[in-house]
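Asker: A predicted structure for the sequence below; I have some questions about it.
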Amino acid sequence: MSAREPAGQAGRLLAAALLLVALAALLVWSGTLSPDPAANRYPEEEDVMPNPGSHVGERASVGGYVVGTDPVVIESGYSGPSRFTLEGAMAAEGNVDSLETGDRVTAFGTITDESTIETERLVTGTARSQAYMFVVSAVGGLWVAGRFLWGWRFDLATLSFVPRGGDG
């Protein structure tokens, strides 16, 4: 054990294990949260789609692909196709410039009947913008990985990464 590593290799492995357990626990915990309007957690597709009629009068968030634009109609593929008409979609708050068939839309508003949402906020995304996001993320990830591998190497003796050209 050196002065630079007060806990040594065992401490490093224990810290990594604890962080992985914490990550797994937080993922499970976040999946157990139920809708709670007081905490700004509204019903989403998985809550609404099995029985939209039971949510009439409630605020909810539903996503899908635009299948009609006058009026705006979206189709969600959650547990079988379901269509919702988005009343007031073009006047809703959000990034609505123009909607085209095939655009991905997430609508937030009040469910007025089994197939209609009075839209308050609308978030749109095109297939092109989603592809751009994935390509830029992949290029950035590869750049970071390349920079890391260029400047560091894995030392089997200490089971750690050490700078290239250093004491090794």
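Answerer: Received the coordinates, thanks. Residues are numbered from 1 along each chain as shown.

Asker: CA atoms for contacts and neighbours, from now on please.
Answerer: Noted.

Asker: I'd like to know how far A10 sits from S61.
Answerer: 47 Å (Cα to Cα, to the nearest Å).

Asker: the more surrounded of the two?
Answerer: Using other Cα atoms under 10 Å as the criterion, A10 and S61 rank with S61 on top: 21 against 9.

Asker: Tell me if the more buried one really is in a helix.
Answerer: No: the assignment for S61 (DSSP: H, G, I helix; E, B strand; the rest coil) gives strand, which keeps it out of a helix.

Asker: quick one, strands of this structure?
Answerer: Per DSSP state E, the chain carries strands over the ranges 59-69, 72-76, 82-87, 93-94, 104-113, 116-125, 152-155, 160-163.

Asker: Make a markdown table out of the ones you listed and add distance to Y42.
Answerer: Formatted as a markdown table, the strands of the chain follow (distance: least, Cα to Cα, whole Å):
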| stretch | distance to Y42 |
| --- | --- |
| strand 59-69 | 5 |
| strand 72-76 | 17 |
| strand 82-87 | 17 |
| strand 93-94 | 17 |
| strand 104-113 | 9 |
| strand 116-125 | 13 |
| strand 152-155 | 46 |
| strand 160-163 | 45 |
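
Asker: hold the first one in mind and look at this next one:
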Amino acid sequence: MVTERSSRLLALALLGSVLVVLLMAAGTLTPASELHHYPDADDLSQDYAAYQGERVEVAGTIVRTDPVVIEVDDADRRPTLTVTNVKEPVAVGQELRVFGTVQSNGTIAAHETVIVSPWETYYMWTVSFVAGVWVLARFLRGWRFERSTLSFAPREERDA
């Protein structure tokens, strides 16, 4: 067990460096189709013809319902795509996530569609934040930080 302050700082620096290198290495990996990563709107906007007949996953805001047309967010512009085979009722302004096959003329033949409500994202972030604060509070109630040794030690038991 490492007990000297300099050894702990060295171990912390080494582990931090390994974490940074691993995060950078993970960012350079290419998607593997066997892991079910499909092209998205950015890929389609670069070369639509190259993806005809392939499966894609896109999301956008519904701008028309008959036929269903979605406006996807792209870095430079806002292209529209026509989506066929939509089974659930949709309305203009809803967010639609589509998994389907690229057809000609800006059409996606949907295999699966999901309507995403705006509140779902806020709910996810709120629940995650509350859970993180709860875990941090539980940790701080049971442990204290010792600056002299750069370590965490259990708090003394309190008599109830």
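Answerer: Noted; the coordinates are in hand. Nothing here was measured: the structure is a model prediction, and the numbers come from that model.

Asker: what's the TM-score here?
Answerer: TM-score of the superposed chains, computed with TM-score structural alignment, normalised by the length of the second structure, equals 0.78; 155 aligned residues with a Cα RMSD of 2.6 Å.

Asker: Identify the single longest helix in the second structure, thanks.
Answerer: Using DSSP state H, we find that the single longest helix of the second structure is helix 118-142.

Asker: corresponding residue for V127 of the second structure in the first structure?
Answerer: V127 of the second structure maps onto V136 in the first structure when the alignment is built from TM-score structural alignment.

Asker: quick one, what contacts that match?
Answerer: V136 of the first structure sits next to no residue when contact means Cα atoms under 8 Å, 6 or more residues apart in numbering.

Asker: Roughly how far does it sit from L142 of the first structure?
Answerer: The gap separating V136 of the first structure from L142 of the first structure is 10 Å, by Cα to Cα.

Asker: same deal with V123 of the first structure?
Answerer: 29 Å.

Asker: if you count what's nearby, which of the two comes out ahead?
Answerer: V123 (15 against 12).

Asker: so what's that one closest to, chain neighbours aside?
Answerer: In space, and not counting its chain neighbours, V123 of the first structure is closest to T106: 5.1 Å by Cα to Cα, 6 or more residues apart in numbering.

Asker: Give the burial count for that neighbour, as a bare number.
Answerer: Using other Cα under 10 Å, T106 of the first structure has 20 other residues around it.

Asker: Quick check: end-to-end length of stretch 138-156 of the second structure?
Answerer: By Cα to Cα, one end of stretch 138-156 of the second structure lies 15 Å from the other end.

Asker: no wait, stretch 110-122 of the second structure
Answerer: Stretch 110-122 of the second structure: ends 27 Å apart by Cα to Cα.

Asker: Stretch 108-117 of the first structure too?
Answerer: End to end - Cα to Cα - stretch 108-117 of the first structure spans 8 Å.

Asker: swap in stretch 62-82 of the second structure?
Answerer: 10 Å.

Asker: Mind listing what's buried along it?
Answerer: 62-63, 65, 68-74, 80-82 (16 or more other Cα atoms under 10 Å).

Asker: what's the farthest-apart pair in the residues you listed?
Answerer: Within the buried residues of stretch 62-82 of the second structure, T65 and D74 form the most distant pair, 21.1 Å apart (Cα to Cα).
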